[in-house]
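*Asks:* Structure for this input, please:
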Amino acid sequence: MFQNQQLEEALSRHPCYNRDAHREFARMHVPVAPRCNIQCNYCNRKYDCCNESRPGVTSEVLTPEQAAEKVAYVKSLIPNLSVVGIAGPGDPLANEETFRTLELVSKETPDLTLCVSTNGLALPDSAQRLYDLGVRFITVTMNAYDPDVGAEIYGSVRWDGRVLKGREGAELLIARQTEGIERCAALGMLMKVNIVMVPGINDGHIPDLVKYVKGKGAYIVNILPLIPVEGTPFADLRAPTPEERREMMDRCSLDARMMRHCRQCRADAIGLLDQDRSQEFVNFGGCGSGCGPQGQAAAPNVLFRDPKMVAVATSDGVSVDRGFGNASAFRIYRRVDDGWEFFREVSVDTGVPASGSGHREHIASVAASLGECSTVVVTEIGHMPSRLLGEMGVTVVETDVPVDKALASLGLRDPGYKF
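*Replies:* Predicted coordinates:
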C-alpha cells in the first residue's frame, strides 16, 4: 500500500503526470487488452502495426505472462524505466487480462509504478480492485459531459448485453465516467483526464468540461488533438491546429493543471516520451512474447548525410515550434566555422492525409526535399516518420527551445542527445 510520501515519490518519477520527469524517466505500455466496450467515432484500433504512432495501435498483443516477462527484460535494459501502463489497444477494464497482468508485474517488478488508461465505462466497478492491486494512477478519456455532445463523438456503448447509441449511450458513459473518477479520487488515486479536441464538435464545450472533471477530482487534464484516421466517421474532419490547441490549454489552465508534453503514445510504447523504443523489443527471441536478444538485422542502406546541414521546423526562424507532420516549411542551416547560418527554406505540402500509403510516400518526399541534412529538429514526430528518417540516416531531435539554442547545442551533443 502506498502512503502519501510514496505516492509523492511515484509522482516525481511519472513522465506523464510530471513534466519535469519526462526527459529522465521512461514508461512502458503493455498491450494486453484487445477488447473494447465502446466505439468512438475517431478510433480505429490496429494490431500488428509498426507504421503509425497514436493510441490504439500496437505491433503485438501479449498474454499477461508474456507481458510480465517482457517488462522484466525491458527493465534490465532500460534502468530508468519507472512506470508500466496498460492503455489498450482496447479498453483495459474490458479485459480480465489487465488485472492478471497488473498482479504479475507488481509481484515480479515491485519497484515499478502501475498505471491504467480507460474510457471509464467499467471504472466504478473496478476502482477498488485496481487500488488493491497497487494502481495509483488512472487516466480516463472523457470527451464530453453533455450527452448531446457525447452523442456526436461516441458511435456505440456496449453495456449489460445491450448496444446503446446516440444520446442514450453517451448519457450512460458520462455517468459511469463521473462515478469512476469520483471513486478513484476518493480512494487516493491520482486522476488524469484526457480530452480529445474535435473542432466543430466539442471544442466549445471543453472549458466547461475541464471545470467539471476538476470538480470531480481530476489531478491533471490532457487536451489531445483529434487524429483523423481512415475508416472512421471522423476521417474527414480536420485536426485542431497547434495554435488552437495551445490557446485551449492556456484558457483551461486557469481551472486545472494542464499536461503539455503528451506524445499520444501507442499501446505498446517503450522508452522516454520523446524517444520511443518499442520496435527494439518486438519479434525478438527469448521469452514467449518474442523479447530477448537475437541476431541483429542488417543495417539499411544510408545516403550521404552532411553533419554540417540541419533542417529546423520553425514558422518564424526564432523558435522550434512545429512538429514534423504539421510543418509547412523547414529552414535549412549549415555550419560555418563555429556558428550556423541560414542556407535556404524548403516548403512542404501540408494537405497530405496523415495515414495510409500516401502518408508514407509524403514522409519520404519530405525527407528527400531536405537534401543532405543529417539532422531534423522538430517539436514532435510520430513513430513511423521517425523510423523512416532513421533508416535514411537522419537523426531526429525533439525540442521546443529557440532555434539558436537548438543549433548551438547540436555542436556539443552526443548521439541520442535530448534537450
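*Asks:* rest of the way, CA atoms for contacts and neighbours
*Replies:* Fine.
*Asks:* I'd like the next helix or strand past the longest helix anywhere in the chain.
*Replies:* For the chain, the helix with the greatest residue count under DSSP state H is helix 166-187. Following helix 166-187 in sequence order, the next helix or strand is strand 190-197 (DSSP states H and E).
*Asks:* Who are the contact partners of Ile181?
*Replies:* Residues in contact with Ile181 (Cα atoms under 8 Å, 6 or more residues apart in numbering) are Gly120, Leu123, Pro124, Val140, Met191, Lys216, Gly217, Ala218.
*Asks:* Strand 190-197 and the longest helix of the chain, what's the angle between them?
*Replies:* 150 degrees (axes from the mean of the first three to the mean of the last three Cα atoms, to 10 degrees).
*Asks:* How far off centre is helix 166-187?
*Replies:* Centre-to-centre, helix 166-187 and its host chain are 23 Å apart (Cα atoms, centre = their mean, to the nearest Å).
*Asks:* quick one: buried residues of that helix?
*Replies:* For helix 166-187, burial by neighbour count (16 or more other Cα atoms under 10 Å) applies to 166-171, 173-174, 176-185.
*Asks:* Sequence B follows; please return its structure for comparison with A:
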Amino acid sequence: MSCVCPGTTKSQEIIEKTKKHPCYSAEAHHTYARMHLPVAPQCNVQCNYCNRKFDCVNESRPGVTSEVLTPDQALDKFEWVKEKIDQLSVVGIAGPGDALAEWKLTKQTFENIKAVNSDVTFCLSTNGLLLPEYAEEIIQLGVQHVTVTVNTLDPEIGAKIYKFVVYKGIRYEGVEAAKLLLKNQLAGIEYLTKRGVLVKINIVMIKGINDHHIPAVVKKVKELGVFVTNIMPLIPAPGSAFEHFSQTSMKEINELRNVCQLDIQQMRHCQQCRADAIGLLNEDRSQEFRMCNRQTAEVKTAQNLKKKQYKIAVTSKYGKLVDQHFGHASKFIIYQGDGQDFKIVENRSVEKFCSGMEECDSGEVQRDNIINALQDCDAVLTMRIGHHAKERLNKKEIYSVEYCDTVNNGLQYAVSQLADR
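*Replies:* Okay, here's the model as predicted:
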C-alpha cells in the first residue's frame, strides 16, 4: 500500500506523517511499533457485534484489554515500553470503550506523554458520535491520525448494527440512533480532513447486513477527504447480539477491498488489535507489559509494604484467577495481607446485580447493597467493573482495581496501586 493518496496536493506532508505509523503505512508496520493505552473504558454506542465484558489473556480483538489504566499509570507504562522498545513510534487510544466518550482521560493521557516526549505520534479511534464536539480539541492537542468506524450510510442498515446510542444523556434506538450517529460521523470527519488530520475509516463487514453497501460508504468518505479505508471481517464476540454470526472470510474481505481500491487506497495489514496492544502489528507484546509484571512495583511491594495491612475483596469463580465481573459476583473472597503474604479472612455472599449485557445498570439497590457489604475493605479486585459501580465505591473510599491474572499476582498489584494513591 502506498503512503501517498492519489490526487492529493500534500503528498510530502502525508508521507512525513505516515512513514512511521504502522497502521497508516504498510511499509512502516514491519519496522515501527505502536502501543494502545486502555484509559477509556466507557462507550456511548452499543454495537451488536461488540461485547467489551469478555476479556481473556489469549483473546485478540478490539475492545479487549487485560487492564484499564489511569492517565498517570498510562504515562508510567509508556516510559516503561519506550525504554524496552526502541522502535516505538505511535501511541494510540482505542478504548476499550470509546476514546471520545472518555475525552478527559484521553486528553490527559496524551498531555502527560507529550510533556516527556514530543516526538511520539498520537492517534485515537472513535465511533464518531462526539467527533464534532471534540474535533477542534483533537487538532489543538496535536493528534494527527484519527480512525472512525463507519459501517453504513443507511439508517435502516444502521438500526440492525447498533442497538442504541447515548448522546448528551439521552438514549436513542433504531433508525433514530443510526441517523444521529451518521450525522455526527460525517460532520466530524469532514472537519478533521479539511484541517489536515489524516482520517482512516474502519468498516466492519457483516454478511447479509452491510456487505453490499460498503462500496457506497467508501465512495462517500473519499468525497470527505479520507486518507484510507480499512474493511475488516466481523469477529463474532461471545455474548454479543451477533455471536452466532459466521466470521467473514478473508477471501470475501479481499474481494471487496479490490473493488474499493478503485476509489481509495485500502489497508490490507490490519490485525484488529486489542485495546492494550503493544509492539509490531504482527507481534503483540501486551501481556509482557502488563503493569503487574513491572519489576519496580514488585520491588516496592516487597520492600515498603510489609507492615501495613490491607483488606481486599476479590471476584473469582474458583479462587485461583481474577476472572469475574464485579456485577456477576454472588460472593466476594476477602483477603487480608501486607503486600507479600495474604490470607483468606472470609467469603461474603451477595445478591449479584448484573445478569447480562443490558441489565448491569438496572440493579441499583443490589449494587448499593454489595458496596455496603464491602465497606470495611480497602479495595475490590475484579476482572471488570462498570463506571457507576466504580464511582459508588470511590465515594466509600474503596479503590477498584481491574485485573486479569492469578489472584496472588492481582493482590500484589492491588496493594502497589493502593500505596501509590
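*Asks:* In structure 2, what stretch matches the longest helix of structure 1?
*Replies:* Counting by TM-score structural alignment, helix 166-187 of structure 1 pairs with residues 174-195 of structure 2.
*Asks:* my read: Trp159 of structure 1 touches Gln39, true?
*Replies:* No. In this structure, Trp159 of structure 1 is not within contact of Gln39 by Cα atoms under 8 Å, at 12.0 Å.
*Asks:* which residue lines up with His145 of structure 2 in structure 1?
*Replies:* Matched across to structure 1, His145 of structure 2 falls on Phe137, judged by TM-score structural alignment.
*Asks:* make that Leu262 of structure 2, sorry
*Replies:* Under TM-score structural alignment, Leu262 of structure 2 pairs with Leu254 in structure 1.
*Asks:* how about that match, what does it touch?
*Replies:* By Cα under 8 Å, 6+ apart, Leu254 of structure 1 has no neighbours at all.
*Asks:* separation between it and Val221 of structure 1?
*Replies:* Here Leu254 of structure 1 is placed at a distance of 12 Å from Val221 of structure 1 (Cα to Cα, to the nearest Å).
*Asks:* Pro147 of structure 1 now?
*Replies:* With Cα to Cα as the criterion, Pro147 of structure 1 and Val221 of structure 1 are 20 Å apart.
*Asks:* cool, Gly166 of structure 1 as well?
*Replies:* 26 Å.
*Asks:* How about Ile138 of structure 1?
*Replies:* For Ile138 of structure 1, the distance to Val221 of structure 1 (Cα to Cα) stands at 12 Å.
*Asks:* so is the match of Leu262 of structure 2 in a helix, a strand, or just coil?
*Replies:* coil (DSSP: H, G, I helix; E, B strand; the rest coil).
*Asks:* so the match of His145 of structure 2 touches Leu114, yeah?
*Replies:* Yes. With contact defined as Cα under 8 Å, Phe137 of structure 1 counts as touching Leu114 (6.9 Å).
*Asks:* These two: who's more crowded?
*Replies:* Between Phe137 of structure 1 and Leu114, counted using other Cα atoms under 10 Å, the more crowded position is Phe137 (27 against 23).
*Asks:* Identify the residues contacting that one.
*Replies:* The contact partners of Phe137 of structure 1, taken as Cα under 8 Å, 6+ apart, are Leu114, Cys115, Val116, Met189, Leu190, Met191, Lys192.
*Asks:* can you do 10 Å?
*Replies:* For Phe137 of structure 1, the contact set (Cα atoms under 10 Å, 6 or more residues apart in numbering) comprises 7, 10-11, 14, 17, 83, 85, 113-117, 130-131, 184-185, 188-192, 219.
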